[in-house]
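Student: have a look; sequence and predicted model below, questions after that.
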Amino acid sequence: MEANFVISLGNKSQVPIISFSATSPSLTSIRSPYFFRATQNDSSQVRAISAIIQAFGWREAVPICEDNEFGEGLIPYLSDALEDVNARIPYRSVISPGATDEEIKDELYKLMTMKTRVFIVHMAPNLGCRVFNKAEEIGMMTEGYVWIMTDGLTNHRLMDCWDMDSKLQGVLGVRSYVPKSKKLDNFKLRWKRKFLQDNSSMVNAELDIFGLWAYDATFALAMAVERLGTANFSFDMSNVPQTVRTELQSIRVSQNGPKLIQTLSNTRFKGLSGEFGFTNGQLKPSAFQIVNGERGIGFWTSKYGFVKKLNFTNVTRYSTSRENLGTIIWPGDSNTVPKGWEIPTNGKRLKIGVPVKEGSSVFVKEMLDPSTNSTIITGYSIDVFNAVMGAMPYAVTYDFIPFKNSDGKMTGSYNDLVYQVFLGNYDAVVGDISIVVNRSLYVDFTLPYTESGVVMVVPIQGDSKKNAWVFLKPLTSDLWVTSACFFVFIGFVVWVLEHRISEDFRGPPLYQIGTSLSFSLQTVVFAQRERVTDGFGFAFPRGSPLVADVNRAILNVADSDKLREIENTWFQTQTSCSDSTPTVSSNSLGLESFWGLFLVAGAAAIFTLIIFVAEFLYKQKDVWLDSEASVRNKILKLSRIFNAKDLSSHTFRQTYERSRNDSGVHVIGSDETSPNTNNLQGSPSY
């Protein structure tokens, strides 16, 4: 609020306002031409932080921020940056600047009960020191934890407020990079000598980057004033009438303010902090140094990502590979990269839901142990899951819970079982769970541990390759002939039904015959596509950090002999073949196997054809009841009517109505035919 107020004063008086400590991203939206930010915007560092998250494969991170505009202003930008690298924020920890030590410990204890072990700390140095002290006190600076500091902490010297000598070694951080130079070294010596003269009791005082930005900002303003070449910095009264003027409205307006901001915007030089200059009132973003404690381990730039040195000689593309960083010492003096999450020791065991099936099932079986009178869950899926959990790089404790009601029957369908994971009732679901699209909207599936089908490959030696007509052997000759006749018959029936009402079944005779037969062939031969599944998999909550490790464990189990052993246990292999003859026996399918199908299809087609003919003759009863016409004339007239379009049908009625509306001509439909007229309505077959 204070910064906003000062910026508004500068805008009213047309005086440049230069800040070297206002890092809040919200100040960018003010759009005042008189505001110059001589420091890095907090949002400029979020991509460097997300690159660290991506480099080590962490999927979740919890920000711990200060409960004010400075702390919370970073969160929206950090959340977007993490989403870009497929990571998310499961919880936001907010600590008040005036929080007591007990309140800080309570919040940290809450974080200990969660799975996520990656924390991003963004707060002022005084509060940050207290948070790290309490974290070390309750055991959160040990192996398995990840701490990342923003430049709000790394740009300050924390050694004075916290015993960092050993503990800070495990903390990562990003800080604005200041290139080394002889000019900077000389300035620091002069500054320290002067500072000790004025403050002899403060021996360990160091100049941080904010002091360098302040010096460069002052130097830039002096250069701008010098280039402006004027000594007149007078102010004019505002145009507000004196009778309604308030104290703020009485502020005078600088005569040279517009010229000064233009000159200041064009000022460029190499200062103590590096290349210094303003673009749209903002300091040009610099590279960020990645630090491990106080030790630099690499750099991050917006163009190249992680690099060990800023010479860019061998760098051609953006990279977030951790190979471009130096050796990292993690909390607890560990050299092992933390996986980023843990099952809390004081947390609950994972609840694994399993389906309940009536009868025998090799995938999931519920048995009663007579010795302990307890329920035992076994089966192929259970053994595979146990093997996968055994291949995990860490211990995971869990219990199998059958998805059943008080009657011992399954409570709902498989979709209902999977949905329980989304509701939080189960931590995972194991069984013959098919991976389908609608379920993936609510859960994350692992890689399939088995295919959802049975394939039998039987090597056999036969003489089929010498017979050019071997493709006809699956069916007997009478079945082939009957099928061909049905193709023609079904095509004829479809043509009769569609000829008067569909353009697709009109035209030259050969075209009509081809359309009818192709339609019949497609209807009989090509079956509707079945629902496709991707095999059986384990279901976990969306965004669960377990999924990536479980997938790797599934691959490890699949590559070993363990999965084959489990398959042999539950799916007994047959060592001998019931038909050991080396030749292919003729087991062709005959008409006797399908006569029922042909009977039903033929009866349905004939019944439909009879209804159509009866309806057609009823509508044209005036023709065939005409006593004056001969039988031959009646047949010819009915055939002509059948060959004409049925303008009363839905297909042609809309077309003719649009034609009538466009041309203004009234078209008589077939239902308007006079009983006494001999003129046929509609167009010919072509």
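Tutor: Thanks, I have the structure now.

Student: hey, let's count contacts and neighbours off CA atoms from now on
Tutor: OK.

Student: for stretch 67-76, give me every contacting residue.
Tutor: Under the criterion Cα atoms under 8 Å, 6 or more residues apart in numbering, residues 23-26, 42-43, 63, 65-66, 94-97, 122-123 lie in contact with stretch 67-76.

Student: for comparison:
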Amino acid sequence: MDLMDSQKVEAILGPQTSEETSSVAEIASKKQIPVLSFADATPNWATERWPFLLQASQNQLAQMKAIAAIVQSWEWHQVTVIYEDIDSSATGILPHLSDALREAGAEIIHVLALPHFPSSRLSEELEKLKGGQCRVFVVHLSLELAVHLFEKANKMKMMEKDYIWITTDAFTSLVHSINTSSISSMQGILGVRSHFPEDKPKFQDFCKRFRKRFGAEYPEEDNNHEPGALAVQTYDAVWSVALAMKQKSEKLNQKLLRRILLSDFDGLTGKVEFMNQKVAPAHTYQIINLMGKSYRELGFWTYGLGFSDTIIDPKYNYSSMKDLGQVFWPGAPWYTPKGWTLPAKDQPLRIGVPIGSEFQQYVNVEYDELRNFTYFGGFSIELFKALVEKLPFYLPYNFIPFNGSYDDLVKQLYLNNFAGVVGDVAIVARRCQYADFTHPYTESGLVMIFPVQKSGNKTLLFLKPFTRAVWILVAVISIYNGFVVWLIERNHWPELTGSALHQTGTFFWLSFNLHGEKLHSNLSRMTTLVWLFVALVISQTYTANLTSMLTARGLEPTVNNIETLQSSNAIIGYSRCLGDYASDLKSRKTGAVFLEVAEAKIFLAKYCKGFTVAGPTYKVGGLGFAFPKGSPLLPSVIEALLKVSESGKLRELETSMIASEKCMEVNLHDDDDISSLSPSGFWMLMLALLKHWENHIKQQFNRRVGQEESSGISSDTHEARFVLSLNIETVA
């Protein structure tokens, strides 16, 4: 403060950390002296609290989106962040990086804060990171600390294959100043730095003068005379203040702060202007790749546009960094690192498997005490084994039995006790807070299973295909048709004459028994032809309806929907044993059972008679495999599961599982078999047939009697001859 008074300071440039900026801004605001800060980011509350505070460096928060775009391009899903714990602005970028990664489908799983001065703790922290599975590291450190970090990581063999290192502008913008011996330990690093229009004459002139003066003052620096980002930003900040102070003599009534905020000129960083007391944020970043004794420029990333090969009139913009060309990775592998490491062979993944599944067809765990061996089988187990074979890498694992509820089993993933869960685990919302699931590997849906309905009275079963109205209509048409034929043929057919009673009987007989060869009139033949066509349609319809009724009557459920269950206060069944469902439904202890579609197929395959599915299918998540939240293994497992499904192996396993079930008879009704027919359904037809046969015998007997009486034979002889003739007809 004394310096401000004695030297009549009008502006302050230089604070690079949030702590420095806060201290200087607190004092300068009281004196109404503008402070131009070069911290990475200045929060809005700071400029509101200290109105004379200006951020002269470009906001680097957009840089976090550039890093997230790189992570997304190579399909990495987990990131470890290493930052320098000396500045609150460093921790301030973490939320922005976390949000950007989340939008890109990735997340920060570990954060390592390092002190400004290197310590022995660095080796311990790197050893912990080396023991983890994540291999993608985002480094936000100063030049000195970053060099020390990479030298230590190189000694610990963390700059080899499968490791990925991404550095921010704080380090990348000064890569040119690193000596050859140090850069040899940084091979394969990807760096993101601010882009400046270096092709413009003004920038080239500045670089020329900077190299000349810097070389004269620091001759010990070998060829490291290129200006960094801080030098370029400082140059523009000084020009902003200088131009504002130049106008002071011309416009004495304006304050210096206001004139600085009105800055509008082309600087080394581009267009220099202030918005809300901050220089316009950077939108374009350059991506470099350290290799050999220096680095290679891969391309650019622009906010809202994506990646491009050049910033000067780019022809194409790419959504992925893969389009920028080959990247030199640490250890020089020919492949792209997957961003995580597999467990060692002596440390296979622990895969939890539920014990006591109610559907042993999916998961069957048996322990052999004699051999001290646990057997794991079932559809889910075999599917997981087939899935592992489709992975593009070797995956060691061990099945671990778990005796507890399925919810507790999924929670073990959250507690890091298991690396995955394999079994008939339903995908439900409450479990998603503890784990991530694969796509369902079974048909998803919830169905209701009911016992079939007991058949009713079968006595008049043959009348059921038509309603009473249809039967009456058929009778009326038949009688009408017989009347028309009788009316036309009565003068040509002697049998249609006689007494009124005889003609009435003949009339009804014609209604159901027409012989075309006996008809004399073409009109009666046409009438008969139409009636025969109608009779054919009626008979075929009758046969189809009767067949349908005989087939479907054993499949009618006792209840048709859930509303009926609710209104009747029926009990919904749940059991740990498949057989209990059948017995409870049979005894009516439960009104219905809700099962997954896949489980219902097994139930109906085993109990193929006596039960059926009714009502709608309720959409649920289905069955899937579970993994810890953000597991790097999950994307590869999902892809492998799709390959198994597309190859037909999934359908083959499911068909084999269902085909292995032997149908078991469950007699729900003690009186008869619901799928079989008995004489009780047709006794009335049989009675009518017997009555018809009796009438036919009487008619034949009376006719013979009349003939014999005319010949003078006794009645006893009539009966004997008639019986004998019947026997002869029967034998014939």
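Tutor: Here it is on my side, so go on. Just so you know, these numbers come straight off a predicted model, no measurement behind them.

Student: ok so, going back, of the contacts of stretch 67-76 of structure 1, which belong to strands?
Tutor: Secondary structure from DSSP state E places 63, 65, 66, 94, 95, 122 of the contacts of stretch 67-76 of structure 1 in strands.

Student: on that earlier part again, which of the contacts of stretch 67-76 of structure 1 count as buried?
Tutor: Those of these that meet the buried threshold are 23-26, 42-43, 63, 65-66, 94-95, 97, 122-123, by 16 or more other Cα atoms under 10 Å.

Student: just send the residues you listed back as a markdown table, with distance to residue 423 of structure 1 too.
Tutor: Output for those, formatted as a markdown table (distance: Cα to Cα, whole Å):
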| residue | distance to residue 423 of structure 1 |
| --- | --- |
| 23 | 40 |
| 24 | 38 |
| 25 | 37 |
| 26 | 37 |
| 42 | 37 |
| 43 | 35 |
| 63 | 25 |
| 65 | 29 |
| 66 | 32 |
| 94 | 27 |
| 95 | 30 |
| 97 | 36 |
| 122 | 32 |
| 123 | 35 |
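
Student: farthest pair within the residues you listed?
Tutor: Farthest-apart pair in these is 43 and 97; separation 21.2 Å (Cα to Cα).

Student: quick one on the thing from earlier: between the ones in strands among the contacts of stretch 67-76 of structure 1, which sits nearest residue 655 of structure 1?
Tutor: Set against residue 655 of structure 1, the nearest of those by Cα to Cα is residue 63 (64.5 Å).

Student: ok, the counterpart of that closest one in structure 2 - contacts?
Tutor: Counting by TM-score structural alignment, residue 63 of structure 1 corresponds to residue 81 in structure 2. Each residue near residue 81 of structure 2 by Cα under 8 Å, 6+ apart is listed here: 108, 110, 111, 112, 137, 138, 139, 140.

Student: what's the counterpart of the first one in structure 1?
Tutor: Residue correspondence, TM-score structural alignment: residue 108 of structure 2 in this structure matches residue 89 in structure 1.

Student: pretty sure its match contacts residue 53?
Tutor: No - Residue 89 of structure 1 lies out of contact with residue 53 (Cα atoms under 8 Å); the separation is 11.7 Å.

Student: tell me the helices and strands packed up against the helix or strand residue 720 of structure 2 falls within.
Tutor: In this structure, residue 720 of structure 2 is located in helix 715-731 according to DSSP states H and E. Under the contact definition 3 or more Cα pairs under 8 Å, 6 or more residues apart in numbering; DSSP states H and E, helix 715-731 of structure 2 sits against helix 683-709.

Student: quick one: buried residues of the helix it packs on?
Tutor: 701, 704, 705, 708.
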